[in-house]
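> Starting from these lines, generate the structure:
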Amino acid sequence: MESTSDKFRTSLILAESGLNQPKTVLIHHQDRALNTFDRMKSKYPIILKTLTGSLGVGVVKIETEEALSATTQLLYKLDPNMGVLLQDFIVADYDVRAHVVAGKFHGAIKRPIVKKDFRSNVALGSKPEALTLTKLEIDHCVQAAKAVDGLWVGVDFIPAKNREKDSPIFIEINSTPGTKGYKKATKENIAKDVLTTFKNRATWLKTKPFTSIYDKEKR
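Predicted coordinates:
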């Protein structure tokens, strides 16, 4: 959960794991927003996200340089310590939310883009449908979940044009995934399955031992 509570940290972990995702950069200061966009070498529109947030809140589609400057100024006025990132905008009719529980794929839903919006969150009105994933998509979703040490996570991605051969484009990993739309679309009681899974202590995440950078010198 610690890894996925920061969207930029999640992005770095996915990059280290070699997983496909939109170009993503961190805005270090409100005065650096335009320079940060220039470093992306992208075109408008782009997506601006706060580092924390869920249910689609904190995600803004930026159409112009003026909008980028004004939006970042407003966010930093509300909270000078707020973390903000920019991400390439990818045109799509829907995205996918896959649930991974204890390192195993549970199921997935297709989330159509909400009418008169660019987001696909069920909380904003998207009407999800059950979706069968390809083996490649399942393998990469499980890889993404394991990369962030996710016990139960919702892995969000935009499918590639060739879903059988090309990697999906990962958008986010949610450590507190909602179940309402998923249960209705798939008819699966995932909450019950999660409880059953974690009754078994073997599925609990083990604490990683601390290793000092000086350990090698002691040998």
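> From here on, just use CA atoms for contacts and neighbour counts.
Fine.
> residue ranges of the strands in this structure, please?
Taking DSSP state E to define them, one finds strands in the chain at 24-27, 46-50, 59-62, 84-88, 94-101, 104-112, 129-130, 152-158, 169-174.
> Rebuild these as a markdown table, extending it with distance to Thr10.
As requested, the strands of the chain are arranged in a markdown table below (distance: least, CA to CA, whole Å):
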| stretch | distance to Thr10 |
| --- | --- |
| strand 24-27 | 11 |
| strand 46-50 | 13 |
| strand 59-62 | 16 |
| strand 84-88 | 12 |
| strand 94-101 | 16 |
| strand 104-112 | 19 |
| strand 129-130 | 26 |
| strand 152-158 | 11 |
| strand 169-174 | 7 |
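> Mind checking those strands for the one nearest to Ile138?
The closest approach between Ile138 and any of the strands of the chain, judged by CA to CA, belongs to strand 104-112 at 6.6 Å.
> packing partners for that closest one?
Here strand 104-112 touches strand 94-101, strand 129-130, helix 135-147, helix 180-186, going by 3 or more CA pairs under 8 Å, 6 or more residues apart in numbering; DSSP states H and E.
> If you count neighbours, what's buried in it?
By neighbour count on 16 or more other CA atoms under 10 Å, the buried set for strand 104-112 is Lys104, Phe105, His106, Gly107, Ala108, Ile109, Lys110, Arg111, Pro112.
> how much space between Thr50 and Ile62?
Using CA to CA, to the nearest Å, Thr50 is found at 13 Å from Ile62.
> These two: who's more crowded?
Taking other CA atoms under 10 Å, Thr50 and Ile62 do not tie; Thr50 has more neighbours (21 against 18).
> Please give the structure of this sequence too, so both can be compared:
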Amino acid sequence: MKKIKLVTLAAALLISVSTFSSVGTVFAASTNNKNQTTKVGKSSIPTKYLNEMLTGLKSRSTTLNIFIEPNNPIGIQQDIKWAVNDWSKSTDKVKFKIVNDRNIANVRFTTGQISQLRVAMTFKDQSTTGNQTYIDRATIKIDPANFDKTKISNGGIRVAEHELGHAMGLADIHDTNLKYSTIMWYLDPNTGITQYDRDAIRYLYQIK
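Sure thing, here's the model as predicted:
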């Protein structure tokens, strides 16, 4: 993903910048002001990084029903399934289920050419209830030209994990201090799902 800057589609308009919300005003958490950390369950995350990782959005459902369009090459299908399994092991309240009916899916993986600058994109249908904006459905498009079409690949897994992060409400990360600390780095992911990613999801969905 060295050439990519992932974007989202909201209200039928393609936008290139996510709207970041202050952690303290959107969600409730215990914050250590002296050390600038936010307690998440038994662990802590620097508050600055947590702010950067959240968009103010979250999935309306804590169960992601994932449909993989059959026209995805077999290698990319394997990448997606591996990524779903990785996320399933990384959070204990957001559930992931691969379904065979696109009509019941709230996350759909599709395929096709995007552009020379992007290898994957996440499009979001959003709605607001009260003060919270929710992701109702997400469509993730992966350009197969950038990945092995016949077998599973590490790069394909990481891109699918990154996009699933967007479907749950995580932001692209541009802070170079986090380049090797999160799956949400906006270029080529340099790592798989990390403790920062797990803490951000745990905090976002108020999993104590």
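> tm score of chain vs chain?
Superposed pair, TM-score by TM-score structural alignment, normalised by the length of the second structure: 0.31. Supporting alignment: 122 aligned residues with a CA RMSD of 6.3 Å.
> rewinding a little: closest one of the buried residues of strand 104-112 of the first structure to Glu217 of the first structure?
Each of the buried residues of strand 104-112 of the first structure was scored against Glu217 of the first structure by CA to CA, and Lys104 proved nearest at 39.1 Å.
> Okay, helices next: where are they in the second structure?
For the second structure, the helices identified by DSSP state H occupy 23-26, 47-53, 74-90, 154-168, 195-204, in order along the chain.
> can you redo those helices as CSV with distance to Thr110 of the second structure and mean neighbour count?
Compiled in CSV, the helices of the second structure are given as follows (distance: least, CA to CA, whole Å; neighbours: other CA atoms under 10 Å):
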stretch, distance to Thr110 of the second structure, mean neighbour count
helix 23-26, 32, 14
helix 47-53, 25, 20
helix 74-90, 10, 20
helix 154-168, 11, 25
helix 195-204, 24, 22
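> Which of those helices sits closest to Asn65 of the second structure?
When these are compared by CA to CA, helix 74-90 sits nearest Asn65 of the second structure, at 10.5 Å.
> Next, the angle helix 154-168 makes with that closest one.
Our comparison of helix 74-90 of the second structure with helix 154-168, counting by axes from the mean of the first three to the mean of the last three CA atoms, to 10 degrees, yields an angle of 60 degrees.
> okay, the angle between helix 74-90 of the second structure and helix 195-204?
Between helix 74-90 of the second structure and helix 195-204, the angle comes out at 60 degrees (the same axes, to 10 degrees).
> Give me the helices and strands touching helix 74-90 of the second structure, please.
The helices and strands touching helix 74-90 of the second structure, judged by 3+ CA pairs under 8 Å, 6+ apart, are strand 95-99, helix 154-168.
> count of neighbours near the closest residue to Ser44 of the second structure other than its chain neighbours?
Once flanking residues are discounted, Ser44 of the second structure sits nearest to Thr38: 5.4 Å by CA to CA, 6 or more residues apart in numbering. By other CA under 10 Å, the residues close to Thr38 of the second structure number 23.
> Now do the contacts for Thr38 of the second structure.
Residues in contact with Thr38 of the second structure (CA atoms under 8 Å, 6 or more residues apart in numbering) are Ala29, Ser30, Thr31, Asn32, Ser44, Ile45, Pro46, Thr47, Leu50.
> Quick check on those: which are buried?
Of all those considered here, the ones buried according to neighbour count by 16+ other CA under 10 Å are Ala29, Thr31, Ser44, Ile45, Thr47, Leu50.
> contacting residues for the fourth one?
The reference is to Ile45 of the second structure. Remark: with contacts taken as CA under 8 Å, 6+ apart, Ile45 of the second structure is in contact with Thr37, Thr38, Lys39, Tyr196, Asp199.
> again with the fifth one
Contacts for Thr47 of the second structure (CA under 8 Å, 6+ apart) come out as Val23, Thr31, Gln36, Thr37, Thr38.
> which among the residues you listed gets closest to Ile142 of the second structure?
Closest to Ile142 of the second structure out of these is Val23 (30.4 Å), distances taken as CA to CA.
> Give me the distance between the closest one and Thr111 of the second structure.
For Val23 of the second structure, the distance to Thr111 of the second structure - CA to CA - is 34 Å.
> same question, Gly24 of the second structure
Using CA to CA, Gly24 of the second structure is found at 37 Å from Thr111 of the second structure.
> Equivalent analysis for Asn85 of the second structure, please.
In terms of CA to CA, Asn85 of the second structure sits 20 Å off from Thr111 of the second structure.
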